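[1] sequence? don't have it. structure:
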């Protein structure tokens, strides 16, 4: 680094580029995606005839077989009345892939029942070689259904929740679940995923299956990718092989692939180093020893298209769970590796342009730069807290790196769950207007006895009121009562500090709720409140006043101001006539209406003042006229 002192930025970048090129040239041995153990369970019950009439489970399973990285372990089963082995669990190789693709043709929709418990047990029983991540993918369109006896079905479902699920979690399995119909037990499938750090997905139709399988595989067996810019990607000298996955719709044009030297590959015409797999809805093209430079494809631009690679030089990203809870501490950690060891040379990292691209649940995209301030030396690991995942929902995270001579991408989907649901409503059941707030925890995730919840209410004037919620064990919820000072909309937020079932400390705020506080006996705005109370004689105690005599009353009417008005000569002038007093209302007959009296007095004073001013102006003009006449006489 001392040699770099005094050099300009361009020279430093040039030296760094040479250094990167040297690192790439010295890299030996092809690196592949980190191996995983993937086990697939496919529902073949009779209801699939309606939910998957075209049997699109077959191409989806064949896609999965093609994309599982070599060196991983995998096995496929179907289940209905009982589990059946579709493809034996074993090491993934070219021969295994070929056999797995062929076995998918045996998928049917013939069984009467749906024994999910037996299927999970069968998948978990296979032995994993070595210590690698274990994943189960469960596809079903129905409920736990063993018999017409509902009690037996309920017993089997309880066994999954109370016994099988805890065992799977303890053994380190990540269970990813797919619901293929509205009749599927989504509550159970979602629970299996949440409790094991897996992904839960709902397929709108069987057409979605291939895309969902590919997305789950990004978590179950993540692979290094090349960034696709439109429909182009750059191949550098370190890449030994790339695999392109391009999705199609019925109206899509036939896929063509163009090399840097402008040679065109198609499904029917390509070189011997190209393997082309074409199926319903997608193409998979693998090119060994690809030409260095810019490649392009003629196809629909699809965000799920991808190019995975086998390379001598790697971006190594530490896997994230497919699902997590709000408040869990999550960090993105990655490094650059040569020969399996992290690159720690500072000059190398100075030229790297790294970013994290986050697609939020509301489809907003944010890009976060990851510079050397996040680099931990001497380990050579970047560590960025994922503190932007503050709302529940599905996120798409992409780590994109640009080293000038090479580019890499790793994509990771993650679902964030709220371990607590907040609700609020206006209530008058006991005669008192208030807002009742309740918070129900996901007891499978959160330990209520080790957690505290504070609620904060903000009214339309930004005035805040807070309270600590009380845990009600028998009702399995927290409760608090808040009393706004006025009617209108209020926002209620919560702050949770607690502990998950696995002992992890957690701190988060669930999504806020809006409550309209408009109940019959709720307090009103201050001004309206006073007027209402004055009008009814309830708020202010008025002094006792004797009723005037008829004569006095007559005098008050003729001269309400009580002021004697004279002109400049001392002659008394009558006040302007006042409008007749309006007839008494029912309210006046029942009690003194001070608002009405005040209004009348105010109007009269205004008229009197106007009369005085008018009289004085008239007298002034008269005086001026007299003076002018006198002047003329002289």
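    Thanks, I have it. Just so it is clear, the structure is predicted and the values come from calculations on it, not from any experiment.
[2] make it CA atoms for all contacts and neighbour counts henceforth
    Will do.
[3] Now for residue 330: which residues touch it?
    Counting by C-alpha atoms under 8 Å, 6 or more residues apart in numbering, residue 330 makes contact with 385, 386, 387.
[4] From the contact counts, what lies against the helix ranked longest in the chain?
    Criterion DSSP state H: the longest helix present in the chain is helix 594-633. Helix 594-633 is packed against helix 526-535, with contacts defined by 3 or more C-alpha pairs under 8 Å, 6 or more residues apart in numbering; DSSP states H and E.
[5] Would you mark the buried spots in the helix or strand just after the helix it packs on?
    Downstream of helix 526-535, the next assigned helix or strand under DSSP states H and E is helix 550-558. In terms of neighbour count (16 or more other C-alpha atoms under 10 Å), helix 550-558 has its buried residues at residue 557.
[6] In strands, which of the contacts of residue 330 appear?
    Counted as lying in strands by DSSP state E, out of those, are residue 385.
[7] Stretch 367-377: end-to-end distance?
    From its first residue to its last, stretch 367-377 covers 24 Å (C-alpha to C-alpha, to the nearest Å).
[8] repeat for stretch 256-266
    End-to-end distance of stretch 256-266 (C-alpha to C-alpha): 5 Å.
[9] what does stretch 25-43 give?
    Chord length of stretch 25-43, first to last residue, is 49 Å (C-alpha to C-alpha).
[10] try this one next to it:
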């Protein structure tokens, strides 16, 4: 019987989210690309990519089209493009072994080309990777090939895909991923660039991307409690939990309790190692609650009463307000006047991934039933969620969309690290309406426009052992309004790299921030060497103690020359490795091509 219920869940998987498009709109075309390079063994040891794929198989609506791709050295298409139906979902659920069929290299360019080239209307490509462009080869030839492919992705392929109505959403997994590359590709194609710094965050990042493609109405889930009104035809609860946590218990308004092992036949319950996906048709009105872990869980509803919004932006910009517009509809008709539920209010919030409110605004009702307002400019960059809520005494609906908050200008260094290059990321900024001011250590620097959306800043000679902030201020004139935007300082560090407030963005991108000064980094390195020496001394003394215990057993072997030769070889290997580590550390401190 349980197997039958699981099969039913697969068959009705498309009902697991209320589609954000109407029946006369084009269903989404979703192409998922999974990295199977060897490094994924360490960065996704539990193969959560398979769980993400199963989540997509359950949440994609039946009218959608879908395909699955894998890439490393080669690009493969284990699940070709097809309509999302019961057979497609079954095949998607069977692909787990192919996601651990690891390959040596990481050819991101070819993966994007092959997955997006098939004809179609608007195509959503989801690229999940833990690394950077890494092509076969060695030495200088390989370095040039990798750099050329990376440049092609940013300067050529991404803009070309944008003209073909291809939206690339990227998910960065691990701290060694080339986040700058993924973010620039996503921004060029109006996609979402999500970050999952740990494997546990992968499912949530994948879900944020899916919800950008197929938006749905939610009801707020607070402290494990949520309200269901009489107009709700069904709800879907996606409950995340730790891998070893006991399953959740769902409690109805009448106190009746439901678990994955004990629930009525009409409730569909899919239990996975890190989440439960539950569909409850025709639920009782009133307050429901969840016993157990809730975390970043969510409850979506199916109802004739829906919240609609103008297309929510994928990117918000530091220093820029965001205009918003939303309305309620019933059976597709906008609610106006007496048709509007009494006491209905709307608000918009920008929240971080921990659900803390970063900014908010109240939307004002118009005579046409549309509510409008302006969300204040965000003050910190990164991944966030834009939340629009319609709430009255008896009804509440939410729309939640993942967004990227980015600076209006991107910065990088030229090849010889003498010039900072600024490029407009905000689509409306150019050299005619934007004036850039810059200074280092109180000294004003000349900022020269060199193109419609590009500026150069010549750097003075700086102390190579000191990390200094490069201050940037924009004066922007748009729509008859002029205002000043002070950007977070760009920090020039001893490696001649450049980062936002000290972020390391060299050729080997990392999510770890650099120390503020070169002296701090040197002291840190020296402290590490001292710790290594202390550890070696402790191990030496421990080895002496162990030797006294083992001496009677191994003394006969110690008389053999081969034994001493082996010990000498081991000691020599330790010395050589120590020298190589120091040289590698020096090489890492040299300038690498910067990306912001």
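    Thanks, I have the structure now. Quantities reported herein were computed from a predicted structural model and do not represent experimental measurements.
[11] Could you get me the TM-score between them?
    TM-score of the superposed chains, computed with TM-score structural alignment, normalised by the length of structure 2, equals 0.67; 450 aligned residues with a C-alpha RMSD of 3.7 Å.
[12] Adding neighbour count and distance to residue 43 of structure 1, write the contacts of residue 330 of structure 1 out as a markdown table.
    Below are these laid out as a markdown table (neighbours: other C-alpha atoms under 10 Å; distance: C-alpha to C-alpha, whole Å):
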| residue | neighbour count | distance to residue 43 of structure 1 |
| --- | --- | --- |
| 385 | 12 | 39 |
| 386 | 14 | 36 |
| 387 | 12 | 38 |
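[13] Kindly indicate which of the contacts of residue 330 of structure 1 lies nearest residue 12 of structure 1.
    For these, the residue nearest residue 12 of structure 1 by C-alpha to C-alpha is residue 385; the value is 29.7 Å.
[14] Run the chain-centre distance for stretch 181-201 of structure 2.
    4 Å (C-alpha atoms, centre = their mean, to the nearest Å).
[15] residue range for that stretch in structure 1?
    Using TM-score structural alignment, stretch 181-201 of structure 2 lines up with residues 188-208 of structure 1.
[16] and for that stretch, what are the contacting residues?
    51-52, 55-57, 161, 165, 168-169, 172-181, 209, 212, 216, 321-324, 414-415, 417, 444-445.
[17] residue boundaries of the helices in the stretch 101-250 of structure 2?
    All helices of the stretch 101-250 of structure 2, identified by DSSP state H, counting those that start in this stretch, fall at 108-116, 139-152, 158-163, 179-188, 202-213.
[18] got the residue ranges for the strands in the stretch 351-500 of structure 2?
    For the stretch 351-500 of structure 2, applying DSSP state E, counting those that start in this stretch gives strands covering 357-365, 371-375, 382-391, 396-406, 409-413, 419-424, 434-440, 443-445, 447-451, 454-458, 468-478, 481-492, 498-500.
[19] quick one: which of those is nearest residue 307 of structure 2?
    Residue 307 of structure 2 lies closest to strand 396-406 among those, at 6.2 Å (C-alpha to C-alpha).
[20] Mind checking which of the contacts of stretch 188-208 of structure 1 are buried?
    Applying 16+ other C-alpha under 10 Å to the contacts of stretch 188-208 of structure 1 flags 51-52, 55-57, 161, 165, 168-169, 173-181, 209, 212, 216, 321-324, 414-415, 417, 445 as buried.
[21] before we move on, back to that, endpoint to endpoint, the match of stretch 181-201 of structure 2 covers what distance?
    Per C-alpha to C-alpha, stretch 188-208 of structure 1 runs 21 Å from first to last residue.
[22] can you check stretch 212-219 of structure 2 too?
    With C-alpha to C-alpha as the measure, what separates the two termini of stretch 212-219 of structure 2 is 17 Å.
[23] count of residues packed around the residue nearest to residue 152 of structure 2 when sequence neighbours are not counted?
    The shortest distance from residue 152 of structure 2 to any non-neighbouring residue, by C-alpha to C-alpha, 6 or more residues apart in numbering, is to residue 109 (7.9 Å). Neighbourhood size, residue 109 of structure 2 [other C-alpha atoms under 10 Å]: 17.
[24] re the thing from before, would you mind saying which of the helices of the stretch 101-250 of structure 2 lies nearest residue 64 of structure 2?
    Of all the helices of the stretch 101-250 of structure 2, it is helix 202-213 that lies closest to residue 64 of structure 2, at 10.6 Å by C-alpha to C-alpha.
[25] Once aligned, what mean separation remains between the closest one and structure 1?
    In this overlay with structure 1, the average offset of helix 202-213 of structure 2 from its partner residues is 1.6 Å by mean C-alpha distance after the TM-score superposition for structure 1.
[26] residues contacting the residue nearest to residue 438 of structure 2 when sequence neighbours are not counted?
    Among residues not flanking residue 438 of structure 2 along the chain, residue 472 sits closest, at 4.7 Å (C-alpha to C-alpha, 6+ apart). The contact partners of residue 472 of structure 2, by C-alpha under 8 Å, 6+ apart, come to 436, 437, 438, 439, 486, 487, 488, 489, 490.
[27] Next: residue 290 of structure 2.
    Residue 290 of structure 2 neighbours (C-alpha under 8 Å, 6+ apart): 224, 225, 248, 249, 250, 251.
[28] what helix or strand is the aligned partner of it in structure 1 on?
    For residue 290 of structure 2, the aligned position in structure 1 is occupied by residue 297, per TM-score structural alignment. Using DSSP H and E, residue 297 of structure 1 sits in strand 293-298.
[29] Any figure for the gap between the residue nearest to residue 152 of structure 2 and residue 140 of structure 2?
    Distance of residue 109 of structure 2 to residue 140 of structure 2, given as C-alpha to C-alpha: 20 Å.
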